[in-house]
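>>> Any chance you could fold what I've pasted below:
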Amino acid sequence: MLLSHKRADFGEGFLFGAATAAYQIEGGQTEGRGSSIWDTFAATPGNVHNGDSGKYACDHYNRYAEDLDLLADGGFDAYRFSFAWPRILPQGKGEVNQRGLDFYDRLIDAMLERNLKPFGTLYHWDLPSALQDRGGWLNRDIAGWFADYAVLISRRFGDRLASTATINEPWCVAFLSHMLGIHAPGHRDVRATARASHHVLLAHGTAIEAMRAVGGKNLGIVLNFEIAHGATNKPQDMAAARLWDGIFNRWYLDGIFRGKYPADVLAHFTPHMPDAFARDMETVATPIDWLGVNYYTRGLYEHDPERGAFPIRKIEGPLEKTDIGWEIFPQGLEDILTRISADYTSIPLYVTENGMAEVEGVDDPRRVAYYDAHLGAVLAARRRGADVRGYFGWSLLDNYEWAEGYAKRFGLVHVDYQTQKRTPKTSYRAFQELLTGANRQVA
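The predicted structure follows:
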């Protein structure tokens, strides 16, 4: 066996799936699709490795049937995908692009034909450029724009979706994109970061309320988590790790499940926060039905007073690393799942992303070992009382890896970007064996 676990270990009803995101795989920038912030960010020299963009990506827009066949043949139960906001609303609001809606009709119906449960995500980072022109996540009005978009999706597709997530990884939307400048729109500004960090959660809560009002069911959000450890046991390094845990993890958990932001992070953000933000916290904490957990790695942090607004510096750790340089630390997944369940909520949890970048090729034994260890962490968390209902590997396909362009490959399936040929990797075969008891060849 390629994986040491059996499907029966996870119990009746546990879902296995694979995940993708629209901008990373769809291509198909035709038929009325509007511009997104990633189109313009990628077009700006220096932002993305090799100047790569998602213009063609994996051509999933035209090849979705082939990709869904891979999921079905692999024995997966579910497919986590995202809607492209600018494909549906080219200006972000107002006029609807019927051909965009038609594409997602075809995609969702094709999932159902293959007995795949559609797990839809409303926002995986491709903000319509027209809304960025209006301030994007810095403009409080985005809560209303996003809620209107959410209602449109809910009314059109909600009866066919197994679940709907509002936003994927709000830390990336807010901090990575507005403080570190690594992702679109590429700001490096603490005021912008504070505002985006609040508005992204206000938009989430507003959208949950709006979808519920039109009958939306099984609604949640997908948060990403990192285990933050001190580089040493020195008090200042432990404090740096604690602050990073606040920025990365607790800001979103505390906001959603406690209706308040952590005091240590707020101490840095307060001068820059929107006026009367505290009045929004009831909306931020609108109850959800499930929580998605994305987990990849841990980080080691030390105090660095030269770092300005946040005196933290990440240092290289000693553990084995993936091709993108992230430490492999399966224990972290067990820890974060049990921490959420013990400290924050009893609602169902789904591991909505977990995987590793690996070098080019089809034989990927390190990735198989990575998945095996992290599936073991899920089982350990369940034994400790975490209500984990499913696991989605990232990603189904090698794809456009944001600022890394096409240089980093996370896929269970290899993609030749010149020919668009799909070739299942050993890791795909491992899941196929786990889920079907067979290791079938796919043409």
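>>> Only C-alpha atoms from now on, for both contacts and neighbour counts.
Fine.
>>> and the nearest residue to Pro330 once chain neighbours are set aside, what element?
Distances taken as CA to CA, 6 or more residues apart in numbering place His374 nearest to Pro330, at 5.1 Å, with adjacent residues excluded. Assigned by DSSP states H and E, His374 belongs to helix 365-383.
>>> returning to what we had before: okay, now the residue nearest to Pro330: neighbour count?
His374 has 23 neighbouring residues, counting by other CA atoms under 10 Å.
>>> Check which helices and strands whichever helix or strand comes after the helix holding His374 sits against.
Using DSSP H and E, the helix or strand that follows helix 365-383 in sequence is strand 388-394. On a contact count with 3 or more CA pairs under 8 Å, 6 or more residues apart in numbering; DSSP states H and E, strand 388-394 meets strand 15-19, strand 349-353, helix 365-383.
>>> Dump those into TSV; add distance to Gly54 as well.
TSV is the format used below for the helices and strands packed on strand 388-394 (distance: least, CA to CA, whole Å):
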stretch	distance to Gly54
strand 15-19	17
strand 349-353	20
helix 365-383	25
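>>> Alongside the first, I'd like the structure of this one:
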Amino acid sequence: MAIAAESLAAKLPAHFMLGVATAAFQIEGAVAEDGRGPSGWDAFTHLPGRIVDGTDADIACDHYHRMPEDVELIHALGADSYRFSLSWPRIQPDGRGPVNRKGVDFYDRLLDRLLERGISPMCTIYHWDTPLPLEQEGGWLNRETAYRLAEFAALAADAFGDRVDRWVTINEPATVTLNGYALGLHAPGVPHLFDSLPAAHHLLLGHGLSVEALRTASVRGEVGITNVYSPVVPATEGFGNELMVQLYDILFNGMFADPVLLGSYPRFNPLLTPFLAYFHTVPEEDIALMHQPLDFYGLNYYFPSRIAPGPGPLTGPHAKPEGVPEQFVQDVQDMPFHLTGWPGYERTGFGWPVAPQYLGVALTEMARRYPGMPPVYITEGGASFTDVVVEDALTGEPEVADVKRTEYLADHINAALEATAPGGPAEAIDLRGYYVWTLMDNFEWAAGYSQRFGLVYVDFATQRRIPKASYKWLQQLASHRDRARARL
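Sure, this is the predicted structure:
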């Protein structure tokens, strides 16, 4: 049973922000409308066998045309903030050169409507939709893409810098690198394995250059980055497994957070040099650009990782066959480790372990690894489950009783609050908020429409929106929180 909204609301600090998050490519649709150019993800979705259900994001949630309705859903939810992303090819179709005025106009309308409804905008500059011309020139394996992102950040600052409260430069560079360039699960879809490390470096360089661009433009909003974090544990005892845990922890966590927060790439056992030698070659001036003071740090948490040495069966977070293309199954066999299952844990629709206590572990590890880090927002947290629409016996209205998602959100928010409370293991972290992934069911990257994460159910045939039980629970949480604040 989910923690009661009223009980959890009593634990929320006065400054704690409740938000919802989306990404442009996953919801907007209108991929060839009003001057939007193609992205690498557009091309990827039309390759055979890449999307598990054979779909694409050409329409997605049709948010481009239904934006006012969707903002009203956020407003009715009582959310303090909306984290959205800019579609790079909608604003700058070729990834260089002037803006597409109609693309800018769309986000002007979105921002104005959010502010009219009292919703604080958090804007992600890059959420994976690289303009196709840049992808064809090497994408993030090409250092030039970092400079193109900085140019885009400057354009965004000029257009929206007076209205955005918080800027996220890049969302999950780890996922872009590992799923996109190492394993080929995501766009561009060519597995480079450990030869993908330049992509990670160029992403972080793009972050640093974008921070410079935003601050040169004197944007009024705070500036940060969002990284995913997964606590890592060994599946078996022994030095070999511990070594692979260190390797995975560096690849998934350290090589993206350390340069930003510590000003260096992670140190590692010399036995791992064959995999990580690239880090010995990076220019020091690049690290200085990556390591700039931030106003906040975004943390995405979904699951912990349990690692075993050598190739192995897909028994871990990507074990569900309906969530993984066959190409990915083949590529992971060339890795020196594999993700393995978590006995005793319930799993989401993606096969991810439901482990809220490991969110507390993630925050605790970050507090230990990165003393003096800036304030933290959990910028994504959520779960996919099978949702069933039924008709209410009394009203005849459709409803979705997503009990598991409601429990997931309650338990994870509670775990974060307990870990960072005074006396908690991560009390050094100034936790400022939790953003639910996601507002509504959407195009879930390589899984297509097979995985539903939304607080709002979307009937993709009709585009009807149906708030789920989890939406109503979060609505109650916000309402109880607001009433408690009003009494102070």
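>>> still on that earlier bit, my read: the residue nearest to Pro330 of the first structure touches Leu333, true?
Yes. Counting by CA atoms under 8 Å, His374 of the first structure touches Leu333, with 6.9 Å between them.
>>> And the contacts of stretch 146-158 of the second structure?
88, 92, 95-96, 99, 125-126, 140, 169, 202-203, 205-207, 209-210, 213-214, 217, 219 (CA atoms under 8 Å, 6 or more residues apart in numbering).
>>> So which of those residues are in strands?
Cross-referencing the contacts of stretch 146-158 of the second structure against strands under DSSP state E gives Ile125, Tyr126, Thr169.
>>> Show me which residues of the helix holding His374 of the first structure are buried.
367-382 (16 or more other CA atoms under 10 Å).
>>> what's the most distant pair in the residues you listed?
Arg367 and Arg382 (22.6 Å; CA to CA).
>>> Gly349 of the second structure maps to what in the first structure?
Matched by TM-score structural alignment, Gly349 of the second structure corresponds to Asp323 in the first structure.
>>> where's its match, which helix or strand?
Take DSSP H and E as the rule and Asp323 of the first structure turns out to sit in neither a helix nor a strand.
>>> burial count for it?
Neighbours of Asp323 of the first structure under the rule other CA under 10 Å: 15.
>>> average gap between the top strand by length along the first structure and the second structure?
In the first structure, assigned by DSSP E, the strand with the most residues is strand 290-303. Taken over the aligned residues, the distance from strand 290-303 of the first structure to the second structure averages 0.8 Å (mean CA distance after the TM-score superposition for the first structure).
>>> okay, and that strand goes to which residues in the second structure?
Going by TM-score structural alignment, strand 290-303 of the first structure sits over residues 296-309 in the second structure.
>>> Would you mind listing the residues in contact with the residue mapped onto Ala213 of the second structure from the first structure?
Matched by TM-score structural alignment, Ala213 of the second structure corresponds to Ala210 in the first structure. Ala210 of the first structure sits next to Ala147, Asp148, Ala150, Val151 when contact means CA under 8 Å, 6+ apart.
>>> Of those, which are reproduced in the second structure?
Counting by both residues aligned by TM-score structural alignment, their matches' CA atoms under 8 Å, the members of the contacts of Ala210 of the first structure that carry over to the second structure are Ala147, Asp148, Ala150, Val151.
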